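Novice: from the sequence below, what's the structure:
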Amino acid sequence: MRLLHAERLEFEEFYDTQIPRYLILSHRWGEKEVSYQQMKKKRAEEGPGLTKILNFCTLARGGGYTWVWVDTCCIDKKSSAELSEAINSMFKWYKSAEECVVLLSDVSLGVKGVDDEDFQAEFAASSWFTRGWTLQELLAPRQLTFCDMEWKEIGDKGSLRGMVSAITGINKNFIAQDKYRPLAVDFANVAMRMSWAAKRKTSRSEDMAYSLLGLFDVNMPLLYGEGAEKAFVRLQTEIIQKSDDETIFAWTANVPQAGMLATDPSFFADAGAIQSAPAYGYGELRYWMTNKGLALQIPDSEWPADTSHKSNTVIVVPIHVQSDSHVDLGIQLQCMNTRNIWCRTMCQSLMCLPKRSRVFSRKEDTSHVIYIRAGKFVTEAT
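Specialist: Take a look at the predicted model:
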């Protein structure tokens, strides 16, 4: 990890247990940001970018910090290998920081107090709350302090968690917590975490997926140029390699048919209240990636007796999730050809399922395996 000395303005590399305590900055990028090369050679132009770093270092020294981390200058973005390592490590770096300072460059506290309605409206309208990268910067740090454009302290995320929750749609229990307990976001299901990102944006389309790597504790190579859809499908593929959380399938979209995985975080906009649920009589659903798409192993108990693998056959597959009213939910699938390739239909909503009393026993059941393309569905010839 490369840190910047808050007084000498010189870089130093640290590894693992050698990393000292440091202050980390979260901010919106603006004009004339200072690069690693400019900072290293002390050739940074006078302007908002350099002023931001100098003010942050002054704030750090006042708080007793020797080292700081700023994404604009502490990453050599000309090195694709270093950029990939940094993005895959970003959540950990924000989590490991002694404290995170958020600079809201479009908010002015002035003489107003935090309880002032006009200030609260200005705070809520800050573009910082709309960006993809700032989601992990909000959730990862144990201690986070908001500052206005003049570096005046507004409050920390503990005291402001009610306001932050209302702005972001994130339950306040996931925003602030005791620093010695496990990170609260680790207990949120996949659909809930995805819903937090559903309305956020990034400048580069692929970054919408890359900015979520740490939130799901997965790693993957960066392939700028692959496009937002492929990047987001790759992210979900990595998630299902390490998690059996079926809420990853609890998305909805205004499309007639689709693959098994969402192609955009916005598909999870209404999934924030989705809950993981026990089987309650529904057969176990197993799934894994293959070269034919996502393979679903559906228990015979959930396979209609008169159903074959003929084209246009429709089934409803239970996914072990519930709505906020504890209704069991499923998805509708349709067979598209004789090669056993299926797609999801009725994507606008999840299917409500009847309550079941029979407890499923795998020993008494056989199963059917079908294949569903992971991302956007493409009609295939029979």
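
Novice: all contacts plus neighbour counts: C-alpha atoms, from now on.
Specialist: OK.

Novice: what about residue 369, which SS state?
Specialist: strand (DSSP: H, G, I helix; E, B strand; the rest coil).

Novice: one more to line up against the first:
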Amino acid sequence: MKLLQLPECILGEFEATATPKFAILSNCRDNIHLRGGKRDISSSNLHESFANSWIIKAADHLALLGIYHIWVAEVCIGSADEERNEAVNGLRQRLEKAEVCFVYLHDLPAGVSYDQDVWAKCTFWKQARALPDLLIPPRVEFFDQGWAPRGSKGSTELASLISSITNISTRVLLDSSTLTDFGLGVRISWAAGRTASLEEDLIYYLAPILGISMQTRYDEGREQAFLRLQKKVLRDCRDGSLFGWLSSDEKEVRGMFSKSPDEFSHFAGPHKKYQWDGPWPMSSKIRFCNRGLELQVQTYKLDPYIVVDIGCCEANLSQLKHRRVGVLLRNWSGVYVRAKPAVQSVVFSTAPFQMIDVVQHLDARKASKIRSYFESQDNSSSLMSISQVEKHLTTTLAISTSPRDVLEAGSMPGISPNEDTRSGNATPTSVQLSTGIKRGRSGRPMSSPGSRQEQAGPSSRSYRRSHSDSESSDSDSDASSESEYDDYDEYEDEVIELDPNHPLLVIRSNLVDFVYGQGKSWMSSATYTTPPQDRLPPKKRCRTIDDQSSPALIKYEEGADDHFIARRFDGFYHLACPYYIAKPEKYYKSCLLGHSLQSIEDVIGHLIQHHKEPPYCPICRREFDSPWVRDQHVRTRTCAVVNSGEVDGVNERQRRKLRKRDRVRLGEETRWTRVWHTVFPELAPPESPYLHDGVDVAVAMMRDYWATRGPKLAEGYLGDSAQLDSHDMQTLDAFYRLVLDDLLAKVWDDVDFRSGSGEAGSSETV
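Specialist: As a prediction, the model looks like this:
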């Protein structure tokens, strides 16, 4: 590293491991760029050249701090390619190692107070080089045109003033270590509206803010440099806010990447659309291919477009758990391009994953050609017109003060903009949404338990291959198995409770007592058994109707005289959660009453979603609610080392193994045992993976009873107590779920089942 030694003004080069204490001088008066400084003078006359310069004046202040070496752009950057690359790629490390960064505001009048109007006129705030100089160094000192100290960015008053001028959060100004807590879209927005003497330098100064390094290619232009930066960033993260940019022309046709940091300006400033500043978790899988970007992403059909989910913007945690954002894509010759790039959609439901190819970048000529093609298609096609689509889309992503307003806006794929998309003043269209709705991962409202057989039948994801498929190679099984569980990874279903004054809740207790009496009577005579281990999944866990004349579930056994004996029974045992068996005192009630596991896919999905290893301190083994809180704790370095102490949960390594080791061809018990060995490699597996004793099987049987007969009993009971026509299916579905919760709670509290004196039904084992 080249440093200028003071007061002699001798330029020297130092090894990275032997760098003396040094300061960085930041000055926008000469508008120095990273391509090379103004070092057109020899080392012998540097002191003479700088005799009356601002560098010598800075030296007087640095001497008070015991610092006699400085890094300044116009002296320490040469014109050679190696020096330019070092200046760009070593910028972050250089700023972090510096003892202090002096910012000389040559156009700030001496003695002026903290008047925002006066300070905002300083050209430093609009320079690209100001961004890393403000954010990365732990200590930044400001001086006015008379070289009088004006304060440090670490002071609350000055940090607040700088934040008002630059739209940069005071949190990162006061603590540079929090930089990574901000999403990519927010960090890029800090570069919006800034200038540099060479347009590529705007991107090179942004790179260390995003935590990457870039090769310098001057004369390529800002757009190409920004495209390279986005590709580089995308290889190392899955922050969907990188795709959250907005164009000023909604009729444009674009690629997936932005052209300028200015298109991220809505992430900060007066027109800020998102209260959440953190990363947007994006559950998609992304890879680069010869057709652009290959995305395995959740999509929503809206002819002639698709809405692609680009991540979860947890904007209002107290009112709505997940608030996701989508962008519009349109098919062109087998690949997708971004259409209406000035529009975004609020996404509240979930949808299946789909593999699509999206163009990364379009030049102006090709974009114009595609745009003309789309316009001709819209004029001649019977598909939904652009104006009709606009009625279903919105660009209003500002946080609603009312959770009801947010939910109303989210019941459609999107809402149309009523005003300028960049103004932040659009008004969402209000759509009535029934209360008490739970939406499944398919994006559709979940039907009543009777119709969808939530408890009785296997999961809709459970078995999609025929018997011949189950004999396929392990590699095929691997690929399919991993895709089966992708939608378990990030989000839980969102449940909207019924209003406490809803009329159905008045009869809730009486209905529960009525159904429980009927169910307990059925359970006393019902027969359950283990499913056949013929490597095929059981078709059903329970009979679906009460008609005794219809075929019951039948198990065939070979008799003594080589005859097959048919035994009638009512259902198969449900599978147990491995954590429930290994640590019943901790997970007994929550796993048993909260989840029904009717397939191995259900077991794996349950482990991934509900038994994920929590963030914990590797030093003291303390658990935390979020990685951010854990990291804050670790940074304090105040805890003591604890060598013992177990942290429950499936870690990332186990999560991958759960997906890859599952084999449908092995049979249910063997597959469950594999799951056990993955989660608890040092513990011996239990004799059975099923819930077959006491209250365990009683809870499972009550689930099955409610799923197969409960809604019919409830409808008959409610027919005399309420007008069912006044309640839609979604409201009834929410009510039925509350009834099921009460039924399971009564089974749990029933002394007969817990003591074993009234054990449910009879059991048979294979």
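
Novice: TM-score for the pair, please.
Specialist: The TM-score (TM-score structural alignment, normalised by the length of structure 1) is 0.84; 350 aligned residues with a CA RMSD of 2.7 Å.

Novice: mind jotting down where the helices sit in the stretch 201-350 of structure 1?
Specialist: 207-210, 228-242 (DSSP state H, counting those that start in this stretch).

Novice: give the buried residues for the longest one.
Specialist: When burial is assessed from 16 or more other CA atoms under 10 Å, helix 228-242 of structure 1 yields the following buried residues: 228-240.

Novice: in structure 2, point out the residues matching it.
Specialist: Aligned by TM-score structural alignment, helix 228-242 of structure 1 falls on residues 222-236 of structure 2.

Novice: so what does residue 269 of structure 1 match up with in structure 2?
Specialist: Per TM-score structural alignment, residue 269 of structure 1 is aligned with residue 265.

Novice: look up the closest residue to its match, ignoring the ones flanking it.
Specialist: residue 189 (4.9 Å; CA to CA, 6 or more residues apart in numbering).

Novice: wait, that neighbour sits on residue 258?
Specialist: No - Residue 189 of structure 2 is beyond contact range of residue 258, at 12.0 Å (criterion: CA atoms under 8 Å).

Novice: run the chain-centre distance for the match of helix 228-242 of structure 1.
Specialist: Here the centre of stretch 222-236 of structure 2 is set off from its chain's centre by 21 Å, with CA atoms, centre = their mean, to the nearest Å.

Novice: for the buried residues of helix 228-242 of structure 1, give me TSV that also has distance to residue 151 of structure 1.
Specialist: Output for these, formatted as TSV (distance: CA to CA, whole Å):
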residue	distance to residue 151 of structure 1
228	35
229	38
230	39
231	36
232	35
233	39
234	39
235	36
236	38
237	41
238	39
239	38
240	42
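
Novice: what helix or strand does the residue nearest to residue 6 of structure 1 when sequence neighbours are not counted sit in?
Specialist: Once flanking residues are discounted, residue 6 of structure 1 sits nearest to residue 57: 4.8 Å by CA to CA, 6+ apart. Secondary structure from DSSP states H and E places residue 57 of structure 1 in helix 48-62.

Novice: quick one: contacts of that helix?
Specialist: 6-7, 23, 25, 30-34, 44, 66-68, 70, 151 (CA atoms under 8 Å, 6 or more residues apart in numbering).

Novice: and if you look at stretch 68-88 of structure 1?
Specialist: Contact with stretch 68-88 of structure 1 is made by 2-6, 11, 22-26, 29, 33-37, 39, 53, 57, 60, 210-211, 213-214, 219-222, as judged by CA under 8 Å, 6+ apart.

Novice: what does the residue nearest to residue 265 of structure 2 align to in structure 1?
Specialist: Match for residue 189 of structure 2 (TM-score structural alignment): residue 195.

Novice: what's the neighbour count on residue 110 of structure 1?
Specialist: By other CA atoms under 10 Å, 11 other residues sit near residue 110 of structure 1.

Novice: how much space between it and residue 242 of structure 1?
Specialist: Relative to residue 242 of structure 1, residue 110 of structure 1 is positioned 48 Å away (CA to CA, to the nearest Å).

Novice: so which residues of the stretch 551-700 of structure 2 form strands?
Specialist: Using DSSP state E, counting those that start in this stretch, the strands of the stretch 551-700 of structure 2 run over 553-558, 564-569, 571-572.

Novice: the ones you listed into TSV, with extra columns for distance to residue 405 of structure 2 and mean neighbour count?
Specialist: Formatted as TSV, the strands of the stretch 551-700 of structure 2 follow (distance: least, CA to CA, whole Å; neighbours: other CA atoms under 10 Å):
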stretch	distance to residue 405 of structure 2	mean neighbour count
strand 553-558	49	14
strand 564-569	50	14
strand 571-572	45	28
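
Novice: any chance of the ones you listed in TSV, plus distance to residue 168 of structure 2?
Specialist: As requested, those are arranged in TSV below (distance: least, CA to CA, whole Å):
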stretch	distance to residue 168 of structure 2
strand 553-558	66
strand 564-569	67
strand 571-572	59
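
Novice: closest to residue 193 of structure 2 out of the ones you listed?
Specialist: Proximity to residue 193 of structure 2 (CA to CA) singles out strand 571-572 among the strands of the stretch 551-700 of structure 2, at 65.1 Å.

Novice: so where is the closest one in structure 1?
Specialist: Residues of structure 1 matching strand 571-572 of structure 2: none, counting by TM-score structural alignment.
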